[in-house]
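S.K.: Provided below for reference: sequence and predicted model.
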Amino acid sequence: MSYVESAHDSVETITPESSASQRIADFIRQREEHDSSSREPRNSEFWQRINATTTSLWLDSGDIGSIDSLWCQQFSGVTTNNTLLNNEVQNGAYDELVPQISKLVGNIPDDVKVREIGFALNLCHALKLVQQFSCNVSVELHTDVAHDSEATMAYARRCHDLCPEFFIVKIPFTPSGLIAINQLRDEGIRVNCTLGFSARQNYVATALSRPSFVNVFLGRLNSYIADNHLGDGQGVGEKATLASQAEVSTFTRGLPTTDTQQIAASLRDASQLPKLAGVDVITIPTKVAKQAEQSLDQPWQSQLNHSPTVKLGDQIDPSTVRIEKLWDVSKSERNFVQKAILLPPASAVELKQMAADHQIEDLFPEMASEEKQAIAEDGKIPNHQRWQQRMARGDLAIDSLMTLAGLATFAKSQSELDQRIRKQLR
């Protein structure tokens, strides 16, 4: 089903209580316990000096070697995703496990078997990261389940059960994802609501689903504006991240049942780090972290009361971009949230309809098949010209478009990973 939403199809899964699920979990635990090589991390005066705010630092990578060269006491987490995992699997390191896991799952349909093996490889790698660095690890689920609440919950529970102390389950910002996150949080499962791009998306996620973490993929926002020649892109993602931090902090303040934290993600350059000081968490690609050690030498000062100035090009019609959607939360969106809190939607369909009733169709836009294909072909950064009429019309926005593009990119990586698994099963 890749990333394409369907109201009729459901994803077949192995239940958390099944014997096959238990066999897979036991296999992963035994393997990683045997391979454990954790050690006491060094202290880094550089990162200690550079991080004078309350910001937590994570590394955004699945490459154990790259992480190991940087790892120190000042880092507390690692984030992975389908693309990063695919990079690790494609080097052949896990090929030998495919037939072993295949025997554990037994005689099940091929698509389900491939998904199960991919899930197991994901957990093997994530648990290896835990064993190596004794830190929080955000683990992404298969893209097939992005639009299926029940399947998302089934896999999330299995992920959590394997390593409740350190695993954080990554679930994308989709209507089905939000429904699943709300239930999982009731069960005490930590969730990272991923592929967020705006303050309004993260306000909605925090208020309705209470994830442990929300994200702004800020580097992609800067690239969207710059690559589409809408402006220089400077400060766009940073402004969205700081605005989102303010919305999340304001909503969670004084609410014991909500402990959501903001993550600044998708950094492209070390110079962005000081501009995000004070954000709850910054997850840093290893390349950017290395660059920071070479180029940054001053302590950070909190930027939480700062809002970068962002300008579009003089020739750009603002109504075809509506860039303010990235950092403003409208009255309609706040009313939608209040209604959803009072009358919680029971399904993704109800949630989407409730948004439409409040005239915010652009939060969860309807996309035709050919439009989904165009998004997939464009990659991480969509072609703005394709979508500017819909943005001007008000039934699509940059943040929702970027979420769909992110899902499509992860689905492509997941497909490549699945293909490698199929080769090992022949």
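M.R.: Everything's here; your move. Residues are numbered from 1 along each chain as shown.

S.K.: C-alpha from now on. contacts and neighbour counts both.
M.R.: Noted.

S.K.: end-to-end on stretch 323-340?
M.R.: Taking C-alpha to C-alpha, to the nearest Å, the first and last residues of stretch 323-340 lie 26 Å apart.

S.K.: same check, this time on stretch 291-301
M.R.: 19 Å.

S.K.: can you list contacts of it?
M.R.: Stretch 291-301 is contacted by residues 46, 49, 50, 51, 52, 53, 269, 270, 271, 274, 277, 278 when judged by C-alpha atoms under 8 Å, 6 or more residues apart in numbering.

S.K.: Nearest to residue 77, out of the residues you listed: which one, please.
M.R.: Nearest to residue 77 among the contacts of stretch 291-301, counting by C-alpha to C-alpha, is residue 51 at 15.2 Å.

S.K.: Just checking the distance from the helix or strand containing residue 420 to the centre of its chain.
M.R.: Assigning secondary structure by DSSP states H and E places residue 420 in helix 398-425. Computed by C-alpha atoms, centre = their mean, to the nearest Å, the chain-centroid distance of helix 398-425 equals 13 Å.

S.K.: in that helix, what counts as buried?
M.R.: 398-418, 420-422 (16 or more other C-alpha atoms under 10 Å).

S.K.: for stretch 351-359, same thing?
M.R.: Buried residues in stretch 351-359 (16+ other C-alpha under 10 Å): 351, 352, 353, 354, 355, 356, 358.

S.K.: Of those, which belong to strands?
M.R.: With strands taken from DSSP state E, there is no overlap with these.

S.K.: so can I have CSV of those residues showing distance to residue 159?
M.R.: Formatted as CSV, the buried residues of stretch 351-359 follow (distance: C-alpha to C-alpha, whole Å):
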residue, distance to residue 159
351, 26
352, 27
353, 31
354, 31
355, 31
356, 33
358, 35
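
S.K.: So which of those residues sit within helices?
M.R.: With helices taken from DSSP state H, the overlap with the buried residues of stretch 351-359 comprises 351, 352, 353, 354, 355, 356.

S.K.: rewinding a little: so among the contacts of stretch 291-301, which ones count as buried?
M.R.: Of the members of the contacts of stretch 291-301, the ones counted as buried by neighbours, 16+ other C-alpha under 10 Å, are 46, 50, 51, 53, 270, 274, 277, 278.

S.K.: Please compare the first structure with the one that follows:
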Amino acid sequence: MTETPTAALSSAGVSIWLDDLSRSRINSGDLQRLIAERNVVGVTTNPTIFAGALANGESYAEQVAVLSAEGVDASRAVFEITTDDVAAASKIFSSIYESSDGYDGRVSIEVEPGLAHDATGTVVQAQELWAKVGQPNAMIKIPATEAGLVAITEVIALGISVNVTLIFSLERYRAVINAFLTGLERARTAGHDLSTIHSVASFFVSRVDAEIDKRLAAVGTKEALALRSKAGIANAQLAYQVFEQAFDSERARGLLAAGARKQRPLWASTGVKDPSLPDTLYVTGLVAAGVVNTMPEKTLEATFDHGVVTGDTVTRAYDEANAVLDAVDATGVSYTEVTELLEKEGVEKFVVSWNELLETVDTALRAAR
């Protein structure tokens, strides 16, 4: 049999994770199908995903009725519902987790977005989520805000696996890696088994293009327009270079020798925003060994159907990637301004989704009463 594109992607060293989760997907067997037929080896979630699942999910009615009878508020109900889904999905992936020695089979759940600038609150809730899910292959998602960096170190130091989210700039990515390594150093001092602590760093891709392309179009010159839809991939390619350099440092090598695992880059926001672009652009354009690509189902199916995997498309592109970002800067479009805006907007969008989720659940609880 000819190897499918998703199988080829896996063979090239890319772990395919699904950027979606719902109880109906779990109960119907669809998640198991994607594991068997689409090479999916993990799942990521966020407040937007759960807001959509709860808004359209009859499969939650029974649990909502029970929670309503118990008199819990919407916030507690969301905690119970989402952690139950993540625990159930984690059990489905347990065999992959075990066979890959913890490398894959991961399911992520995010702290409340309202805690993005509250390091102490993030650490407290990360522990609550970790304990409630109760599965070793879970990951707690923490945004890479300034406060998030502090929390990442503290949570890693506690021996909890972390998915760092909302990374847009290379500078912030370096700070994320430093927070991870500092956390490992503290975990080692505390006597934790470093081999059990896993982390990924979610570097967002298509949102970078969406914002930079808008600004390039406003500049309107031939040179600016020729750069559209190139910055997102270039930025991610250079992130991989940062990853390679950081984990080849003396500091990192010492921790790896003590049993630690590398914090893998994860490509997030890999669904194209511009319909004129190839729908597999942020998959086939970012193939490198040891990365994760978390895809919405539409992107996953497009990749399976017609993705062309040609091997590594990252490590030989560093010079070209640097040239792209330099050229963008030369047009007057500020990389720093864009990435700072995207972090701010990313947090705000998740807060909106979280509030929609609370409203949906609150309405359901009141209806059940």
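M.R.: That came in fine, so what should we check first? Bear in mind that the values here come from a model prediction, so they are computed numbers and not experimental data.

S.K.: Tell me how the two chains score on TM-score.
M.R.: After superposition, the two chains reach a TM-score of 0.74 (TM-score structural alignment, normalised by the length of the second structure), with 305 aligned residues with a C-alpha RMSD of 2.8 Å.

S.K.: on that earlier part again, from the contacts of stretch 291-301 of the first structure, pick the one nearest residue 204 of the first structure.
M.R.: Closest to residue 204 of the first structure, out of all of the contacts of stretch 291-301 of the first structure and judged by C-alpha to C-alpha, is residue 278, at 21.7 Å.

S.K.: Report the contact partners of the closest one.
M.R.: Counting by C-alpha under 8 Å, 6+ apart, residue 278 of the first structure makes contact with 53, 54, 55, 301, 302, 303, 304.

S.K.: now with 10 Å?
M.R.: Residues in contact with residue 278 of the first structure (C-alpha atoms under 10 Å, 6 or more residues apart in numbering) are 51-56, 242, 245, 300-305.

S.K.: any idea where the strands of the first structure begin and end?
M.R.: Using DSSP E, strands in the first structure cover 56-60, 75-79, 136-140, 167-172, 191-194, 213-217, 261-265, 281-285.

S.K.: Format those strands as CSV; extra columns: mean neighbour count and distance to residue 182 of the first structure.
M.R.: Compiled in CSV, the strands of the first structure are given as follows (neighbours: other C-alpha atoms under 10 Å; distance: least, C-alpha to C-alpha, whole Å):
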stretch, mean neighbour count, distance to residue 182 of the first structure
strand 56-60, 23, 25
strand 75-79, 23, 21
strand 136-140, 25, 17
strand 167-172, 27, 11
strand 191-194, 28, 9
strand 213-217, 28, 13
strand 261-265, 26, 15
strand 281-285, 24, 22
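
S.K.: The stretch 51-200 of the first structure: helices as residue ranges?
M.R.: Under the criterion DSSP state H, counting those that start in this stretch, helices of the stretch 51-200 of the first structure are mapped to 64-70, 82-89, 97-105, 110-133, 149-162, 175-186, 199-209.

S.K.: which of those helices sits most buried?
M.R.: helix 199-209 (a mean of 25; mean count of other C-alpha atoms under 10 Å).

S.K.: tell me what that one is packed against?
M.R.: Applying 3 or more C-alpha pairs under 10 Å, 6 or more residues apart in numbering; DSSP states H and E, one finds that helix 199-209 of the first structure contacts helix 175-186, strand 191-194, strand 213-217, helix 236-252, strand 261-265, helix 331-342, helix 398-425.

S.K.: Can you tell me which of the strands of the first structure is nearest to residue 154 of the first structure?
M.R.: Closest among the strands of the first structure, using C-alpha to C-alpha: strand 167-172, at 11.6 Å.

S.K.: quick one: that closest one aligns where in the second structure?
M.R.: For strand 167-172 of the first structure, the aligned range in the second structure is residues 138-143, judged by TM-score structural alignment.

S.K.: any idea what residue 141 of the first structure aligns with in the second structure?
M.R.: Under the alignment (TM-score structural alignment), residue 141 of the first structure pairs with residue 111 in the second structure.

S.K.: And the residue lying closest to residue 22 of the second structure once chain neighbours are set aside, how far from residue 250 of the second structure?
M.R.: Excluding its sequence neighbours, the residue lying closest to residue 22 of the second structure (C-alpha to C-alpha, 6 or more residues apart in numbering) is residue 53, at 5.4 Å. Distance, residue 53 of the second structure to residue 250 of the second structure, using C-alpha to C-alpha: 45 Å.

S.K.: what's the answer for residue 51 of the second structure, then?
M.R.: Distance from residue 51 of the second structure to residue 250 of the second structure, by C-alpha to C-alpha: 43 Å.

S.K.: likewise residue 270 of the second structure?
M.R.: 33 Å.

S.K.: The two: which is more packed in?
M.R.: Here residue 270 of the second structure and residue 250 are compared on neighbour count by other C-alpha atoms under 10 Å; more neighbours surround residue 270, at 25 against 10.

S.K.: sorry, back to before: these two touch, right, the match of residue 141 of the first structure and residue 120?
M.R.: No - the criterion here is C-alpha atoms under 10 Å, and residue 111 of the second structure misses it with residue 120 at 11.9 Å.
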